[in-house]
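1. Following is a predicted model, sequence given first.
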Amino acid sequence: MNYSTQMDAAKKGIVTREMKRVAEKENMEVKKLMELVAKGQVAIPANKNHKSLDPEGVGSGLKTKINVNLGISKDCYDIDLELEKVKKAIDMKAEAIMDLSSFGKTAEFRQKVINISSAMIGTVPMYDVVGLYDKELKDLTEKEILQVIENQAKEGVDFMTIHAGINRATAEVFKRNKRRMNIVSRGGSLIYAWMQLNNKENPFYEYFDEVLDICAKYDVTISLGDACRPGCVSDATDAVQITELIALGELTKRAWEKNVQVMIEGPGHMALNEIKANMVFEKKLCHNAPFYVLGPLVTDIAPGYDHITSAIGGAIAASYGADFLCYVTPAEHLRLPTLDDMKEGIIAARIAAHAADIAKGVKGAVEWDNKMADARQKLDWEETFKLSIDPEKAMRYRKESTPECDDTCTMCGKMCAVRNMNKVMGGEDVNIL
């Protein structure tokens, strides 16, 4: 192998196995894909040690991808359940899974996930630091924090959220600009607390070159974390968020100089009318790097329904240029998601992603809808189920309420517009009574 990363290969004009596979999935010429990877406008997160991976591309001109969060916590330490979620997420065609485990020795669980997952795997190394060393936050050293990145890279993690943008300069802007919700990023709050407790610079920022060397060695894509993302609509698009975004744009250039692939993480809570502008800001300030949005949740008042608030925002964000949606479940802000919560979150995110792909004119996106329209016009229920984003639910609803006539449903019965138009246009009588 005479290249270090996918970006390095692309700059050298080398078509990798991963590029071929992504081009095939996206119905794109591999040469065009290679050019986008070389520019940093597409990332192919593919750790050299993730042998079970079926690679995906994230970025310009490609289908919008979705990520599923899962992992163990101190209060919910059920490894078997989390592995069941991994398998279900893959079955439901999620392109990425982030292990956000935050308790105990997580390496064994993470290795199992990497071994079985064809989806790309992401992590937030900062979550793992306290549990790995059995130390309080303030007692951790810079070397120990960076070692976690090396450990996870060696295991086969494809992309990592690195909160490098909340440096001392960004922290000062945060202190001067009061927010309703302060810092809501878990990883961001941990690194900010470490900085304050030790009166030091953010180690991810100070030793960013060392982080890049690790990522280049294993071809780990850096997902530059938005530690200062808004946690409520009131905090959106403020000085702190934009200051961090500018820093992330500068870090992006440094990563690309070392052939490390980059994604940028974006806002959490945000009013509908601010989403388009935020997509423009990100693409401009971060040089058209792929954008990974955590929502956006378009209102703060829907606990139990935040998969819906997120899907609304995600569809709008992706239609204006976001490339990667992090799913949100009905359990957001309330508890660790169950398997059923996860299913609902995946479906909501996939709907949002597909709706955006239609709006963006992604090649082949609308063909799925056209096939569904044809099946409905023919009242072909079996084909309708087959084409459904959730066939199981569609079939269950149909069976739970049986109509008098097979070519109708219990909503309209013989008044069904499709049924009657088919009859009239076919020269048949319409018998409603």
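-> Ah, there it is.

2. all contacts plus neighbour counts: C-alpha atoms, from now on.
-> OK.

3. Now do the strands in the stretch 1-150 of the chain.
-> Under the criterion DSSP state E, counting those that start in this stretch, the stretch 1-150 of the chain carries strands at the ranges 42-43, 58-59, 65-70, 96-99, 120-123.

4. Comparison target below:
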Amino acid sequence: MTLVLAARAGKITPEMEWVASRENVDVTVIQKGLAEGTIVIPRNILRKDFNYTGIGQGLRIKVNALIGTSSDRIDWEMEERKLANVEEVGCDALMDLSTGGDIDGMRRLILSKANIAVGSVPVYQAAVEAIESRGSIVDMTADDMFASIEKHAADGVDFMAIHTALNFDVIKRLQTSGRVTDVVSRGGAFLTGWMLHNELENPLYEQFDRLLEILKKYDVTLSMGDAIRPGSTADSLDGAQLEGLIVAGELVARAQEAGIQVMVEGPGHVPMNHIEATMLLQKRVCHGAPYFILGNLATDVAPGYDHITAAIGGALAGATGADFLCYVTPAEHLGLPTEQDVRDGAIAAQIAAHVADLAKGNKQAWERDLQMARARVALDTDRQIELSIDPEKSRAAFSQKGAGGHCAACGEECASDVAAKYFGIG
């Protein structure tokens, strides 16, 4: 029985209790959200006792990280260190996007080591294997795609990005939309090329019930991939994006009816004046399903700093409806991320999520900020380090300034000390 069907049957599961405890809410809030489709808890039935996380309405905004091998870099030890890094800085989930080397072995290693939800994109592996066995992605078959999905599910993957909301109507709209960047989603590009070459409908759309059967068997959360997402601010909210969103909404309703956990992936490049409208449209069209976004990147002109542009957009997106932020690293648009890039991207996304939680009035977020303010007034450096999003960096900074407990800006003439001395504050 899936978590959705359990919730609808009035059952309280250990996963619901775990999430309710972390969120400091009554477990019936989680049960109701699962039953209605406004909350998901990515958890494959084959994986037990990891740090479950709830994503969706009324919960703290969560952060996802990306790791994995490629044909240009196959270093399992590095990917293990990246995994340790993203868990250390508090990411709630990660996705294995491996496309090089022993893809199965890398995924299974991550699943064995991770203490957080693990996602994947099965069509990546199906495409790579089609190249290896038949010489081309367009020679991939529908059975190849579904076999890859089944294999990932059987290995224990908790959520999968699957590009179901792509059909010929969406492609036709794309061809007439005047888009600048066409298709920037890797999975979307694979499928678009396959469809146009073979003159066949997307199997992941056409055989959606077949997909739901696999997901239901393992209670894998469907993360509906945004195959047609805009890859530049110029393309935000164009006809192709909106057409894809309408298709996604129709499929969300079918998945929810079947008792499948489902969230919807959203765009990366969105100018700030489009962000709120994008969030409202998704929630309206997709029946309140949790929204999983890449960024949002609020500008296209900051290569090397896209973790910052994504944090700016992500904070506003989270405050206006997004539930799950996929981090963006400084290496976005430039190359493969290093371990430091991964850490920087994860921390930037954590900051964005916390800022958005504050804007939404989340009690846990406000309490953390309040405790930090009090620790600063008390010159309690240990408590400030403990409360900071990046304790390692805070600890290093405090150790460099020497003894005395004063900040570099004020020195011994600390504003808090002066106020306490002359005005009786403290």
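-> Sure, I can see it. All of these numbers come straight from a predicted model, not from anything done at the bench.

5. how about the strands of the stretch 1-150 of the first structure, which one is nearest M342 of the first structure?
-> M342 of the first structure lies closest, by CA to CA, to one member of these: strand 65-70, at 7.8 Å.

6. burial of the equivalent of N422 of the first structure over in the second structure, as a residue count?
-> By TM-score structural alignment, N422 of the first structure lines up with A420 in the second structure. When neighbours are counted by other CA atoms under 10 Å, A420 of the second structure registers 13.

7. got JSON lines for the strands of the stretch 1-150 of the first structure, with mean neighbour count and distance to R350 of the first structure too?
-> Shown next, in JSON lines, are the strands of the stretch 1-150 of the first structure (neighbours: other CA atoms under 10 Å; distance: least, CA to CA, whole Å):
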{"stretch": "strand 42-43", "mean neighbour count": "26", "distance to R350 of the first structure": "20"}
{"stretch": "strand 58-59", "mean neighbour count": "26", "distance to R350 of the first structure": "15"}
{"stretch": "strand 65-70", "mean neighbour count": "24", "distance to R350 of the first structure": "7"}
{"stretch": "strand 96-99", "mean neighbour count": "26", "distance to R350 of the first structure": "12"}
{"stretch": "strand 120-123", "mean neighbour count": "26", "distance to R350 of the first structure": "16"}
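
8. Of all those, which one is nearest D300 of the first structure?
-> Nearest of the strands of the stretch 1-150 of the first structure (CA to CA): strand 65-70, 20.3 Å.

9. now the closest one: which residue numbers in the second structure?
-> Going by TM-score structural alignment: strand 65-70 of the first structure matches residues 62-67.

10. For the aligned residue in the second structure for T237 of the first structure, list the residues it contacts.
-> When the second structure is aligned by TM-score structural alignment, T237 of the first structure is paired with L237. Taking CA atoms under 8 Å, 6 or more residues apart in numbering, we find L237 of the second structure in contact with 230, 274, 278.

11. that older thread, mean offset of the match of strand 65-70 of the first structure relative to the first structure (after superposition)
-> Compared with the first structure after fitting, stretch 62-67 of the second structure has a mean deviation of 0.3 Å; criterion: mean CA distance after the TM-score superposition for the first structure.

12. before we move on, back to that, just put the strands of the stretch 1-150 of the first structure in TSV and tack on distance to A322 of the first structure.
-> What follows is the strands of the stretch 1-150 of the first structure, written out as TSV (distance: least, CA to CA, whole Å):
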stretch	distance to A322 of the first structure
strand 42-43	12
strand 58-59	8
strand 65-70	10
strand 96-99	16
strand 120-123	18
